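Chemist: Have a look; sequence and predicted model below, questions after that.
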Amino acid sequence: MPQTDISTREPGGVLWLTGLSGAGKTTLAKALKQRLTDERCMAVVLDGDVLRTGLNAGLGFSSADRRENIRRTAEVASLFKAEGFVVICALISPAAAQRKLARAIVGERFFEVHVSSDLSVCEARDPKGLYAKARSGTLAEFTGVSSPYEVPTAPDLALDTRHSSIAESLDELDSFVRSHIRLARSQG
């Protein structure tokens, strides 16, 4: 992607963190938001699990429902971006076509971030016990077990949480943000 001077850009941008459950998307999203807001930068997290309790409640995990989940999230992200926020979206978004749709909706200043880790590492972390449920057959269409995950072929940033600590990955993500997104500071 061609580099431009970020000082000439509109403030705000969208970081679309994609990866398997347990890869560290939400952990990184929350940590980055905290770091930015500590500096009075306008930032918000749109977490897939949280969105499914409200805005995206009632959507399942069929292909059509996953697409609609991504579409709604991208529309909200676009609105926040237009107001100058750094929007950190943490969603599995397993299909390349879903991520392409999100990029098309958001437009400029959309950055796909692949948070990768081996399936075995994600399964060992399994903070919500979802892999165990999927392996036992009580959770259908679970990405990485009974539903595929299409690894991004050309993400704007790739973070390997298997080999890097959360602190190292956060520093890399933070550095990326500061070199690609003009930050807006809150006035209050």
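Modeler: Perfect, thanks for sending it.

Chemist: Please make it C-alpha for all contacts and neighbour counts, starting now.
Modeler: Noted.

Chemist: ok, now how distant is the closest residue to Asp160 other than its chain neighbours from Leu157?
Modeler: Using Cα to Cα, 6 or more residues apart in numbering and skipping residues adjacent in sequence, the residue nearest Asp160 is Ser116, 4.9 Å away. Ser116 is 11 Å from Leu157, where distance means Cα to Cα, to the nearest Å.

Chemist: These two: who's more crowded?
Modeler: Ser116 (24 against 15; other Cα atoms under 10 Å).

Chemist: quick one: the helices in the chain?
Modeler: Along the chain, the segments classed as helices by DSSP state H run 25-38, 48-51, 63-82, 96-106, 119-125, 130-136, 166-180.

Chemist: Comparison target, given below:
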Amino acid sequence: MTTRECECGATVWLTGLPSSGKTTIAHAVADRLRDQGRRVEVLDGDELRRTLSLGLGFSRADRHANVQRIGLVAEVLARNGVLVIVPVIAPYADSRTAVRERHEASRTAYLEVHVATPSGVCAQRDVKGLYARQAAGEITGLTGVDDPYEPPRQPDLSIPAHEQSVAESASILLDLLVERRLV
């Protein structure tokens, strides 16, 4: 596989619970594609919360606005030939659908990938300490605990990141990109 065969852009949206492995997988895939000469951007949800979506809270409306902002940036980059990997919780199906529809309207490839790590495993990983803070009563509204998470009903791919290594998860996603002729 050479990535020079396709210079088309696409958005690969990784959705899942906090600490499910979305960002780790996104960077593993991006690194492998960059090594092959592909233009890739990772739009990390945590980073964009501190910049693009600064000032938004965690209400349903604010979460929707955050996802739409990120979706717009992803679509513009993808429409211009960049492969964009977006590790963002995006807990609501209607928000993700709106992002997909934006891509469809511009005829830009969009894949939805569910990083399907169970909440118990995410809580054990607790990369950011969110689950511990929620359990201690320091925060509320943690997605998948005391705030809803609507898993995709028909994702393009479901990755059981808790059952395999990061390299295996990245390979599965790369295989899908090849199958869909996006790389």
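Modeler: Here it is on my side, so go on. Note that the coordinates shown come from a computational prediction; the quantities given were computed from them, not determined experimentally.

Chemist: Generate JSON lines for the helices of structure 1, with mean neighbour count and distance to Ala57 of structure 1 as supplementary columns.
Modeler: What follows is the helices of structure 1, written out as JSON lines (neighbours: other Cα atoms under 10 Å; distance: least, Cα to Cα, whole Å):
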{"stretch": "helix 25-38", "mean neighbour count": "19", "distance to Ala57 of structure 1": "19"}
{"stretch": "helix 48-51", "mean neighbour count": "15", "distance to Ala57 of structure 1": "7"}
{"stretch": "helix 63-82", "mean neighbour count": "19", "distance to Ala57 of structure 1": "9"}
{"stretch": "helix 96-106", "mean neighbour count": "18", "distance to Ala57 of structure 1": "18"}
{"stretch": "helix 119-125", "mean neighbour count": "16", "distance to Ala57 of structure 1": "25"}
{"stretch": "helix 130-136", "mean neighbour count": "15", "distance to Ala57 of structure 1": "18"}
{"stretch": "helix 166-180", "mean neighbour count": "16", "distance to Ala57 of structure 1": "29"}
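
Chemist: now the ones you listed in a markdown table, with distance to Ser146 of structure 1?
Modeler: Below are these laid out as a markdown table (distance: least, Cα to Cα, whole Å):
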| stretch | distance to Ser146 of structure 1 |
| --- | --- |
| helix 25-38 | 20 |
| helix 48-51 | 19 |
| helix 63-82 | 13 |
| helix 96-106 | 17 |
| helix 119-125 | 13 |
| helix 130-136 | 7 |
| helix 166-180 | 27 |
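
Chemist: For the residue most central in space within structure 1, list the residues it contacts.
Modeler: Centroid-nearest residue in structure 1: Leu17, 2.3 Å away (criterion: Cα atoms, centre = their mean). Contact partners of Leu17 of structure 1, counting by Cα atoms under 8 Å, 6 or more residues apart in numbering, are Lys25, Ala29, Ile88, Cys89, Ala90, Leu91, Ile92, Glu112, Val113, His114, Val115.
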